[in-house]
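> Following is a predicted model, sequence given first.
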Amino acid sequence: MAKRLWVERNDDGSWDAYSDEGAHLKFGHEDGLFNPGDLMKIALAACGALSSQFAIENTLGKGKGAKIVVSGTYDDDDDAYTSFDEQLEVDASGAELSDQDVDKLKERIKRHIAKSCTVKHTYEQATPVRMDVNIRK
């Protein structure tokens, strides 16, 4: 069964996202909150981070990871992002990697993300969204 997620509006105008498993995230359009476009970019970065984690930890040690910065090109006319750009940075200082080791790690990271990043796979294709609106009275 798929994980159930939902959002609810707060009295202050912000929103909370929840999961059945107890996860929680606050978002909205106010300062200091992530907006939905930000959440799209965060999802892409988070997917890359989790997908690359094994390759990085296997090479650099437990607890090591990447910093992923995502930007997007936004089209006002279509109210949509037309592309995303990811910059994945791994701090391997102190690991004494050779140039060959660095190249191998880059390729492993790319392969892991290509294999298991569902968000990237989804964004790279046209993804239909079905919406039903139900109003209780």
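Structure's in. What do you need?
> Please make it C-alpha for all contacts and neighbour counts, starting now.
Noted.
> Would you enumerate the residues in contact with the residue positioned nearest the centre of the chain?
With distances taken as CA atoms, centre = their mean, Ala43 lies nearest the centre of the chain, 2.2 Å away. The neighbours of Ala43, taking CA atoms under 8 Å, 6 or more residues apart in numbering as the test, are Val119.
> Structure two is appended below for comparative analysis:
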Amino acid sequence: MSTRIWVERAADGSWEGHSDEGAVVTFGKGEGLFSPGDLLKIALAGCAATSSQFAVEHTLGEGKGAKVVVSAQYDAEDDAFLSFDEQVSVDASDAELSQEDADKLADRVKRHIDKACTIKHTLIRETPVRMSVTVRQ
């Protein structure tokens, strides 16, 4: 079951995203705020990071994780992202892994992300968005 998410305008003009579980994220337009497009890239990066967590911790120890950087190619004319580039980096410098073990870890990380990242799965396919608008009087 999906968590219910909603957004509301804040008094300062920014927007706040809320979940039934109490999470809050501030976004909007302007300095110091994530845009909705940024949040999409964060969702993709966060999904890769959490999907790869088990593989990284299993090899490097509890509390270790990947750094995931996402950039996107944007088409201003169509107001749409054309593609995303995801760079997953694991700092294993303290572990003194052999090249073979580093390659195995990289492969496991990729497989975990490919298997478990819902955001990546969603973005790869064409996903319909149904919208309704209600004006209360």
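Cool, got the structure. On a predicted model such as this, the values are computed, not experimentally measured, just so you know.
> TM-score of the superposed pair?
Here the TM-score for the pair of chains, by TM-score structural alignment, normalised by the length of the first structure, is 0.98; 137 aligned residues with a CA RMSD of 0.7 Å.
> sorry, back to before: matching residues in the second structure for the helix or strand harbouring the residue nearest to the centre of the first structure?
Here Ala43 of the first structure, judged by DSSP states H and E, is contained in helix 36-60. Aligned using TM-score structural alignment, helix 36-60 of the first structure spans residues 36-60 in the second structure.
> Check the mean deviation of the matching stretch from the first structure.
The superposed stretch 36-60 of the second structure is, by mean CA distance after the TM-score superposition for the first structure, a mean 0.2 Å from where its aligned residues fall in the first structure.
> in that stretch, what counts as buried?
38, 41-56, 59-60 (16 or more other CA atoms under 10 Å).
> Let's verify Leu105 of the second structure: helix, strand, or coil?
Look at Leu105 of the second structure: counting by DSSP: H, G, I helix; E, B strand; the rest coil, its state is helix.
> got the contact list for it?
Residues near Leu105 of the second structure by CA under 8 Å, 6+ apart: Ala55, Val56, Thr59.
> re earlier: next secondary structure after the helix holding Ala43 of the first structure?
Following helix 36-60 of the first structure in sequence, per DSSP H and E, is strand 66-75.
> surely Arg9 of the second structure meets His18?
No. Arg9 of the second structure is beyond contact range of His18, at 11.1 Å (criterion: CA atoms under 8 Å).
> With the flanking residues excluded, which residue is spatially nearest to Tyr18 of the first structure?
Using CA to CA, 6 or more residues apart in numbering and skipping residues adjacent in sequence, the residue nearest Tyr18 of the first structure is His24, 4.7 Å away.
> ignore the last one, Asp75 of the first structure
In this structure, Asp75 of the first structure finds its nearest non-sequential neighbour in Tyr81, 6.0 Å apart by CA to CA, 6+ apart.
> which residues does the one you found contact?
By CA under 8 Å, 6+ apart, the contact list for Tyr81 of the first structure reads Gly72, Thr73, Tyr74, Asp75.
> so the closest residue to the third one other than its chain neighbours is in which element?
For Tyr74 of the first structure, the nearest residue in space outside its immediate sequence neighbours is Tyr81; the separation is 4.3 Å by CA to CA, 6+ apart. With the criterion set as DSSP H and E, the secondary-structure element containing Tyr81 of the first structure is strand 80-90.
> Mean distance between that strand and the second structure after superposition?
With the two structures superposed, strand 80-90 of the first structure lies on average 0.5 Å from its match in the second structure, counting by mean CA distance after the TM-score superposition for the first structure.
> Thr73 of the first structure: how many residues sit nearby?
A count of nearby residues for Thr73 of the first structure, using other CA atoms under 10 Å, gives 11.
> List the contacts of it.
Contacts of Thr73 of the first structure (CA under 8 Å, 6+ apart): Tyr81, Thr82, Ser83, Phe84.
> Repeat that for Glu57 of the first structure.
So Glu57 of the first structure contacts Gly63, Lys64, Gly65 (CA under 8 Å, 6+ apart).
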